[in-house]
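Trainee: need a structure here:
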Amino acid sequence: MLSVCFYVCVLLCGCYLQEMASCAIFSNPANTVKILKRRSPYSGLFGWNSGEKLDNLRPPQKVVYHDDVQLPFSLSLVNKTFLKGRELKCCYKASIDGFSATKFHERCDFQGPCVIIAYTRDMSFKFGGFSPEGYRSTDDYYDTLDAFLFYWLDDSDEPIVLSKVGGSGAALFDYARGGPQFGADGLLIGPPLAPVMGGFAGPDTNSGIGDLRMAKSRLGLSYAKRKDGKESIFGDESKVTLDDVLVFCSPYIASLY
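Mentor: This next block holds a predicted model:
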């Protein structure tokens, strides 16, 4: 009888100590933060945020799409991408939403893979790029061979595609204070007006915001040169002024984040 009572006492003490330990864990703010970070809902379909500091990322925001904007490209352009067979809608139109990089990220972050279309002054030249990573304001770069640039000639309905060259390294940049950037110099739309040092925007994140009216390009190092051998996607000019920038994404993929 005494041995049974002793066993019951030991069991009760063990349960009590376990309960106290649990309370200590969840009453410790540091431990709570760790648990919340493991359960972050922003991990993403394509491995987004893996190894990234979540404190630097804003949560996804619901975007009202521009339903009246028609696709300015054939769906065959995305046949070899994650967007194949998906309904695509315009999540950002600079001439309506604003040309600042802040507005760009407010409407494009966490929307998934996307197609960027831009027009030079007087809508005289149409070009763009495909980003398989999308945007999240990470102030980081991504390695991939799936990103590409493209442009149209005046007498052609189908775009000419410029693939990634020189390996997969640094194919895409995602600066919180800048717009779309393909490679270190392949195509920059609205680059940050101040350098982003060490992968961080610095204490004053409102300074140096890029203007998506401005774009520049140098081909050959990160993306293939044009078929005519010119080293800028714009042809003879390395820098241009833009009339509009549009971004198209899949609402279905965006809803998964």
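Trainee: contacts, neighbours, all on C-alpha from now
Mentor: Will do.
Trainee: could you pull out the helices for the protein?
Mentor: With helices called from DSSP state H, the chain shows them at 2-27, 29-38, 94-97, 101-108, 251-254.
Trainee: And the ones you listed: which comes nearest residue 172?
Mentor: Among the helices of the chain, the nearest to residue 172 by C-alpha to C-alpha is helix 101-108 (14.9 Å).
Trainee: other SSEs contacting the closest one?
Mentor: With contacts defined as 3 or more C-alpha pairs under 8 Å, 6 or more residues apart in numbering; DSSP states H and E, the packing partners of helix 101-108 are strand 89-93, helix 94-97.
Trainee: The first one to helix 101-108, inter-axis angle?
Mentor: When axes from the mean of the first three to the mean of the last three C-alpha atoms, to 10 degrees is applied, the directions of strand 89-93 and helix 101-108 differ by 170 degrees.
Trainee: Find the residue closest to residue 119 in space, skipping its chain neighbours.
Mentor: Excluding its sequence neighbours, the residue lying closest to residue 119 (C-alpha to C-alpha, 6 or more residues apart in numbering) is residue 126, at 4.7 Å.
Trainee: can you give me the strands in this protein?
Mentor: Per DSSP state E, the chain carries strands over the ranges 89-93, 114-120, 126-131, 140-142, 148-151, 160-163, 172-174, 181-182, 187-189, 214-216, 239-249.
Trainee: TSV for the ones you listed, including distance to residue 30 and mean neighbour count?
Mentor: Output for the strands of the chain, formatted as TSV (distance: least, C-alpha to C-alpha, whole Å; neighbours: other C-alpha atoms under 10 Å):
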stretch	distance to residue 30	mean neighbour count
strand 89-93	37	24
strand 114-120	37	22
strand 126-131	36	22
strand 140-142	27	17
strand 148-151	43	22
strand 160-163	46	18
strand 172-174	30	25
strand 181-182	37	25
strand 187-189	40	25
strand 214-216	44	20
strand 239-249	37	21
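Trainee: wait, what's in contact with the spatially closest residue to residue 98 that is not a sequence neighbour?
Mentor: Nearest non-adjacent residue to residue 98, counting by C-alpha to C-alpha, 6+ apart: residue 104, 7.6 Å away. Neighbour list for residue 104: 92, 94, 97-98, 179 [criterion: C-alpha atoms under 8 Å, 6 or more residues apart in numbering].
Trainee: Filter those down to the buried ones.
Mentor: 92, 94, 98, 179 (16 or more other C-alpha atoms under 10 Å).
Trainee: so how many other residues sit close to residue 170?
Mentor: Close neighbours of residue 170, defined as other C-alpha atoms under 10 Å, add up to 17.
Trainee: Hmm, I typed the wrong one, I wanted residue 236.
Mentor: Per other C-alpha under 10 Å, the neighbour tally for residue 236 reads 9.
Trainee: hmm, back to that, what is the most widely separated pair among the contacts of residue 104?
Mentor: 97 and 179 (13.5 Å).
Trainee: what comes into contact with stretch 212-222?
Mentor: With C-alpha under 8 Å, 6+ apart, stretch 212-222 has contacts from 94, 99-101, 164-166, 171, 179, 183-191, 225-226, 230-234, 238-245.
Trainee: Please provide the structure for the following sequence as well, for comparison with the first:
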Amino acid sequence: MYDNKFLPKLSQNLLEILGNNEFCDITIEVGNEPYVKIFRAHMVILSYRSVYLRRILSTNVNVNRNRNDGILTNIKLPNISPEIFQMILRYIYGGKLSLEEYDTSDIIKILIASNELSLQELITHLQLFLIENKKDWMERNFNMIYKISFENNSFSKLQNFCTKFMSNVPERNINPNDFTSLSEKSLISHIKNDIFQKNVIKIWENVLKWGISQNPELPSNPSNYSKDNFYTLKITLKQVIPFIKFLNLNNKEFLDKVYPYKKILPKDLREKLVKHYLNYDYRPIDKSEPKIMTRRISLGSIDSKIITSQHAELITKWIDGLRITDNMKNSYKFNLILRGSRDGFSTRTFHMKCDRQPRTITVIKVKGSNEILGGYNPIAWSWSDSFGFTTDSFIFSFKNKGNIENYVLSHVRDTGRAIENSPALGPSFGCDDLYLNGYYSYDKSFCRYSRCYDKAIRETEDYFTVEDYEIFQIMKS
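Mentor: Purely as a prediction, here's the structure:
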């Protein structure tokens, strides 16, 4: 029968062998001057306990195979401190490591050294110990733990811990000031898993900082870049850029922050973005500084407490698929059929007044802010629980009523679920892309991130309350 009772004695004997220099056949020079210590050990034990040591020892043995001069084989481990190596060496011989007696910072150092020595069993054990026993310490020192975990492929358990922590506690995310010290791999992981994807412009700005920090010779202003400067930054960010969700930017962010660096983008991505924003969101005045322009065309007065005639002009151009600078093809009349502050906020009122009415524009004033949300539904609303199919719907937002240039326009992507109908909902678009929820007040409304439409129209998925909303039927005049 297999019995573990003999293992403690075996461990003790092996540790005694370590302490006895009589049969040692290798010296290990650990650390850097002036903090260097020489350890004596046995090649056969080191070789079978560490894949890394086996590899470098086999090289040394082949070189010295024909030597018989009594000189011990010597190897150097400059990246490990003598104190940490002594702990690991006792583990290699005795299979024991009492972590409770060490500071957490020392355990981290043991983990890093174990990775260098390819001690996989110990790597797994140390990660689990940290997660189960040192969670609070790691959260307080999260930036350091994050950086370490993603610089080493073997630390998958710590990587999972970091990813989960970032999802649950976004306010404790990586400080943007620390981005420049991240490895490429950890930067990519941060982009893929981080809450900042809900504000893509922050990710882009930090990626640029990271790329420029890797090449300190680059000018700070892209207008001063040479062809070689752009090429250098392009190569540096080649592996990072594919993970950035550029289509979640609004038009102003794209023009101000991304367009000046367009030469570092892959050609297919650059063409896609320029086509996307150029077709609907902007027309550059000159190559150096694109600007948003709009030419006012009077539609007459509009009966609205939420939008102005300028908003209405812009919305009609979106309906006709025009650029901002194009002249209007058609003249439209906005016929008000529902106003929440006048008619009420119940879903029943919405369906009674708006069902079977095609070509409607919904505009929403978000309570407690200057934000305006909205959407265009070219087909009719319905009381039934169903999705409406259309290729022509869109949703939009204005951050401030007084600035029509600062908007986000998002076109339908999943045409089979462009419109969401339900007796329990107000006017809703896509798979929660714009969702008016609440039988009587729409106080649990929200916008999810680009599920059925090509980009998010809000920077948050938090609930909002509708202060007022209006629905117009659009009619050619």
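Trainee: among the strands of structure 1, which is nearest residue 24 of structure 1?
Mentor: The closest of these to residue 24 of structure 1 is strand 140-142. By C-alpha to C-alpha, the value is 37.0 Å.
Trainee: in structure 2, what residues pair with the closest one?
Mentor: Aligned by TM-score structural alignment, strand 140-142 of structure 1 falls on residues 386-388 of structure 2.
Trainee: and what of stretch 178-186 of structure 1?
Mentor: Counting by TM-score structural alignment, stretch 178-186 of structure 1 pairs with residues 425-433 of structure 2.
Trainee: The matching stretch: end-to-end distance?
Mentor: End-to-end distance of stretch 425-433 of structure 2 (C-alpha to C-alpha, to the nearest Å): 13 Å.
Trainee: Nearest the geometric middle of structure 1, what residue?
Mentor: The residue lying closest to the centre of structure 1 (C-alpha atoms, centre = their mean) is residue 135, at 1.2 Å.
Trainee: quick one: contacts for that residue?
Mentor: 105, 108-112, 174.
Trainee: from those, which is closest to residue 139 of structure 1?
Mentor: Checking those against residue 139 of structure 1 by C-alpha to C-alpha gives residue 174 as the nearest, at 5.3 Å.
Trainee: next one: stretch 411-422 of structure 2 to chain centre, how far?
Mentor: Its chain's C-alpha centre and that of stretch 411-422 of structure 2 lie 26 Å apart, by C-alpha atoms, centre = their mean, to the nearest Å.
Trainee: returning to that earlier point: alignment lookup: the residue nearest to residue 98 of structure 1 to structure 2.
Mentor: Aligning on TM-score structural alignment places residue 104 of structure 1 opposite residue 350 in structure 2.
Trainee: what separates the residue nearest to the centre of structure 1 from residue 210 of structure 1, distance-wise?
Mentor: Look at residue 135 of structure 1 and residue 210 of structure 1: by C-alpha to C-alpha, they are 15 Å apart.
Trainee: Near the nearest residue to residue 236 of structure 2 once chain neighbours are set aside, how many other residues are there?
Mentor: Leaving aside its sequence neighbours, residue 236 of structure 2 sits nearest to residue 211 (C-alpha to C-alpha, 6+ apart; 6.1 Å). For residue 211 of structure 2, the neighbour count with other C-alpha under 10 Å is 23.
Trainee: Give me the range in structure 1 that the strand or helix carrying residue 211 of structure 2 lines up against.
Mentor: Assigned by DSSP states H and E, residue 211 of structure 2 belongs to helix 200-213. Counting by TM-score structural alignment, helix 200-213 of structure 2 pairs with no residue of structure 1.
Trainee: Over to stretch 114-127 of structure 2?
Mentor: So stretch 114-127 of structure 2 is aligned with nothing, judged by TM-score structural alignment.
Trainee: same deal with stretch 10-30 of structure 2?
Mentor: Against structure 1, stretch 10-30 of structure 2 falls on no residues (TM-score structural alignment).
Trainee: Just the buried residues of that stretch, please?
Mentor: Result for stretch 10-30 of structure 2 [16+ other C-alpha under 10 Å]: buried residues 11, 14-15, 17-18, 24-30.
Trainee: count of residues packed around the nearest residue to residue 351 of structure 2 once chain neighbours are set aside?
Mentor: Using C-alpha to C-alpha, 6+ apart and skipping the chain neighbours, the partner closest in space to residue 351 of structure 2 is residue 383 (6.2 Å). Neighbour count for residue 383 of structure 2, taken as other C-alpha under 10 Å: 18.
Trainee: Contact partners for residue 75 of structure 1?
Mentor: With contact taken as C-alpha under 8 Å, 6+ apart, residue 75 of structure 1 is in contact with residue 84.
Trainee: how about it, what's its match in structure 2?
Mentor: Match for residue 75 of structure 1 (TM-score structural alignment): residue 313.
Trainee: Quick check: residue 242 of structure 1 vs residue 129 of structure 1, distance?
Mentor: Relative to residue 129 of structure 1, residue 242 of structure 1 is positioned 15 Å away (C-alpha to C-alpha).
Trainee: of all the helices and strands packed on helix 101-108 of structure 1, which lies closest to residue 32 of structure 1?
Mentor: Proximity to residue 32 of structure 1, assessed across these by C-alpha to C-alpha, is greatest for strand 89-93 (35.4 Å).
Trainee: Tell me the counterpart residues of that closest one in structure 2, please.
Mentor: Going by TM-score structural alignment: strand 89-93 of structure 1 matches residues 335-339.
Trainee: With structure 1 overlaid, how far apart is the matching stretch on average?
Mentor: Following superposition, stretch 335-339 of structure 2 is found to deviate from structure 1 by 1.0 Å on average (mean C-alpha distance after the TM-score superposition for structure 1).
Trainee: Quick one: the helices in the stretch 101-250 of structure 2, in order.
Mentor: Ranges of helices in the stretch 101-250 of structure 2, per DSSP state H, counting those that start in this stretch, are 104-116, 120-133, 135-140, 142-150, 156-168, 184-193, 200-213, 227-236.
Trainee: Can you list the buried residues in the fifth one?
Mentor: Using 16+ other C-alpha under 10 Å as the burial criterion, the residues of helix 156-168 of structure 2 that qualify are 157-159, 161-163, 166.
Trainee: Likewise for the fourth one?
Mentor: By neighbour count with 16+ other C-alpha under 10 Å, helix 142-150 of structure 2 contains the buried residues 142-143, 145-150.
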